[in-house]
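Enquirer: missing the sequence, but the structure's below:
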């Protein structure tokens, strides 16, 4: 079996999958790609480009197994956990696993678009705006998803919606508050035991702790949990793959915020 994981810097969706891979112990080749150069849309050996864009996460990681491309960080984390025979990232109890997946859905549908918008406006918009027009046209021509292409164009054109920014800030604050409430019974991890829910939530919130510290000001439990998660060996191993000094400030166009409300 040939297996390659194409990923960006360990932040957002790429951090989730890299950490899950480290936890699994599977021997899968990791190939870092420059998301802001459009490399995700021209991966070698992928004959069906649509396979790369069947992903609500935007510039999320791509796992290629025997030529078949798979996307979506939560599902990839599940795949890696199960391919390893159970690496401890999913509860054994059926109800607890459903609860974990419902939590992950809330994070990916509400927090991740908000975090991606705020992160891109803060750190990647300038780099995208500086791409020469002809190069930008060639880059975006390779993007199959109309929605994703429009998000790239909005960053290039400096199209900023103040209402979306305010809504995103509210969603980040709500996610922190939700974590604080979940941890209020004294549990160490969001689902009671360390799981994919911790990985995916940390992956989108850690960068927001840097960009929107006010959202964490009244959340001691969430702050302590975030520190614990970042210190987990699998997360530390994922962060060690970074090629930049501050991976949690490395963003690329992500989920389209309007579709989630």
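Expert: Perfect, thanks for sending it. Bear in mind the structure is a predicted one, so any value in this text is a computation, not a measurement. Numbering: from 1, shown residues only.
Enquirer: CA only for contacts and neighbour counts going forward, please
Expert: Fine.
Enquirer: quick one, helices of this protein?
Expert: With DSSP state H, the ranges of helices along the chain come out as 12-24, 50-53, 73-83, 94-106, 112-119, 125-129, 133-141, 146-156, 162-182, 196-211, 220-231, 233-239.
Enquirer: in the longest one, what's buried?
Expert: Yep, that's helix 162-182 we're talking about. Within helix 162-182, the residues that qualify as buried by neighbour count (16 or more other C-alpha atoms under 10 Å) are 165, 168, 169, 171, 172, 173, 175, 176, 177, 179, 180, 182.
Enquirer: want to compare, so here's the second one:
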């Protein structure tokens, strides 16, 4: 057993890490927690500053020995290094930079938009106790009180449309996966966009390459295994507050 993974439903950042672990054949002790109920802030989990001040918001936590780690892309990189399955990061330095730049785009633009829209559609009931980050506590309060800003939500929908367009363009040369070979970029992009089909359907009206890409991804055994861990009918509709919406466009 390599470590303990505390995770939510297979949506958003929890999906990325679960699927990466299965892709790499990493044997983790999985401990499901209810992110929407605020379980991540309970005394049952370790709370180093890297966890409490994570910019990802309500993401999974991986504990290895006495070290607790978080943030889905970086956890997937860690799993890529320790796992035995085929690489999920390019070996070429420039190609690896491209993948990380893509993931940063998803983290900073797509993820905040998706989380904002998801929370507006299905607000959490209460703000959990024990949130160390003032920024995250404020996002929880806004979500619970239904204080979604109309301008921000409109901008979030635009960002989802742009993300789908970006993927459609990336696949235009006939490649199967975003970086050519399958990578973390595919997992992270799907993680945040899967739930947007119901909330921003106009983004997917003319996206045949994206549709085919998603079908290929869902057909991967590791992805199917991760999605199979869901304990609710529609895990892509389960959202807890995510990254803060950036302030500069």
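Expert: Cool, the structure landed. What you see is a predicted model; the values in this text were computed from it and never measured.
Enquirer: if we can go back for a sec, closest to residue 129 of the first structure among the buried residues of helix 162-182 of the first structure?
Expert: For these, the closest approach to residue 129 of the first structure (C-alpha to C-alpha) belongs to residue 165, at 18.9 Å.
Enquirer: what do we get in the second structure for the closest one?
Expert: Aligned by TM-score structural alignment, residue 165 of the first structure pairs with residue 153 of the second structure.
Enquirer: got a list of what the nearest residue to residue 119 of the first structure once chain neighbours are set aside touches?
Expert: Using C-alpha to C-alpha, 6 or more residues apart in numbering and skipping the chain neighbours, the partner closest in space to residue 119 of the first structure is residue 251 (5.8 Å). Taking C-alpha atoms under 8 Å, 6 or more residues apart in numbering as the contact definition, residue 251 of the first structure lies against 11, 12, 116, 119, 120, 123, 124.
Enquirer: Map the second one onto the second structure.
Expert: I take that to be residue 12 of the first structure. If you follow residue 12 of the first structure across to the second structure using TM-score structural alignment, you land on residue 12.
Enquirer: And that match, how far from residue 82 of the second structure?
Expert: 22 Å (C-alpha to C-alpha, to the nearest Å).
Enquirer: ok, the two, which is more surrounded?
Expert: Neighbours per residue (other C-alpha atoms under 10 Å) separate residue 12 of the second structure from residue 82, with residue 12 holding more: 32 against 13.
Enquirer: Look up how far residue 106 of the second structure lies from the more buried one.
Expert: Residue 12 of the second structure sits 11 Å away from residue 106 of the second structure, going by C-alpha to C-alpha.
Enquirer: what's the overlap in contacts for those two?
Expert: 188, 192.
Enquirer: Tell me the spacing between the residue nearest the centre of the first structure and residue 71 of the first structure.
Expert: Most central in the first structure under C-alpha atoms, centre = their mean is residue 13, positioned 1.9 Å from the mean C-alpha point. Distance of residue 13 of the first structure to residue 71 of the first structure, given as C-alpha to C-alpha: 10 Å.
Enquirer: Need the overlap of contacts for those two.
Expert: 60, 61.
Enquirer: From the contacts of residue 251 of the first structure, pick the one nearest residue 203 of the first structure.
Expert: residue 12 (4.7 Å).
Enquirer: that older thread, quick one: the contacts of residue 251 of the first structure as JSON lines, columns for distance to residue 148 of the first structure too.
Expert: Formatted as JSON lines, the contacts of residue 251 of the first structure follow (distance: C-alpha to C-alpha, whole Å):
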{"residue": "11", "distance to residue 148 of the first structure": "18"}
{"residue": "12", "distance to residue 148 of the first structure": "16"}
{"residue": "116", "distance to residue 148 of the first structure": "12"}
{"residue": "119", "distance to residue 148 of the first structure": "16"}
{"residue": "120", "distance to residue 148 of the first structure": "13"}
{"residue": "123", "distance to residue 148 of the first structure": "18"}
{"residue": "124", "distance to residue 148 of the first structure": "15"}
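Enquirer: Mind checking which of those are buried?
Expert: Buried among the contacts of residue 251 of the first structure (16+ other C-alpha under 10 Å): 11, 12, 116, 119, 120, 124.
Enquirer: Excluding chain neighbours, give the residue nearest to the match of residue 165 of the first structure in space.
Expert: Nearest-residue entry for residue 153 of the second structure: residue 117, 6.5 Å, with adjacent residues in sequence omitted and distances by C-alpha to C-alpha, 6+ apart.
Enquirer: Would you mind finding the match for residue 223 of the second structure in the first structure?
Expert: With TM-score structural alignment as the criterion, residue 223 of the second structure lines up with residue 235 in the first structure.
Enquirer: Is it correct that that match is in contact with residue 17?
Expert: No. Here residue 235 of the first structure lies out of contact with residue 17, judged by C-alpha atoms under 8 Å, at a distance of 9.7 Å.
Enquirer: the more surrounded of these two?
Expert: Here residue 235 of the first structure and residue 17 are compared on neighbour count by other C-alpha under 10 Å; more neighbours surround residue 17, at 34 against 25.
Enquirer: ok, now which ones touch that one?
Expert: With C-alpha under 8 Å, 6+ apart, residue 17 of the first structure has these contacts: 61, 73, 74, 76, 77.
Enquirer: aligned partner of residue 31 of the second structure in the first structure?
Expert: Counting by TM-score structural alignment, residue 31 of the second structure lines up with residue 31 in the first structure.
Enquirer: Please report the distance of its match from residue 220 of the first structure.
Expert: The value you get for residue 31 of the first structure to residue 220 of the first structure, if C-alpha to C-alpha is used, is 36 Å.
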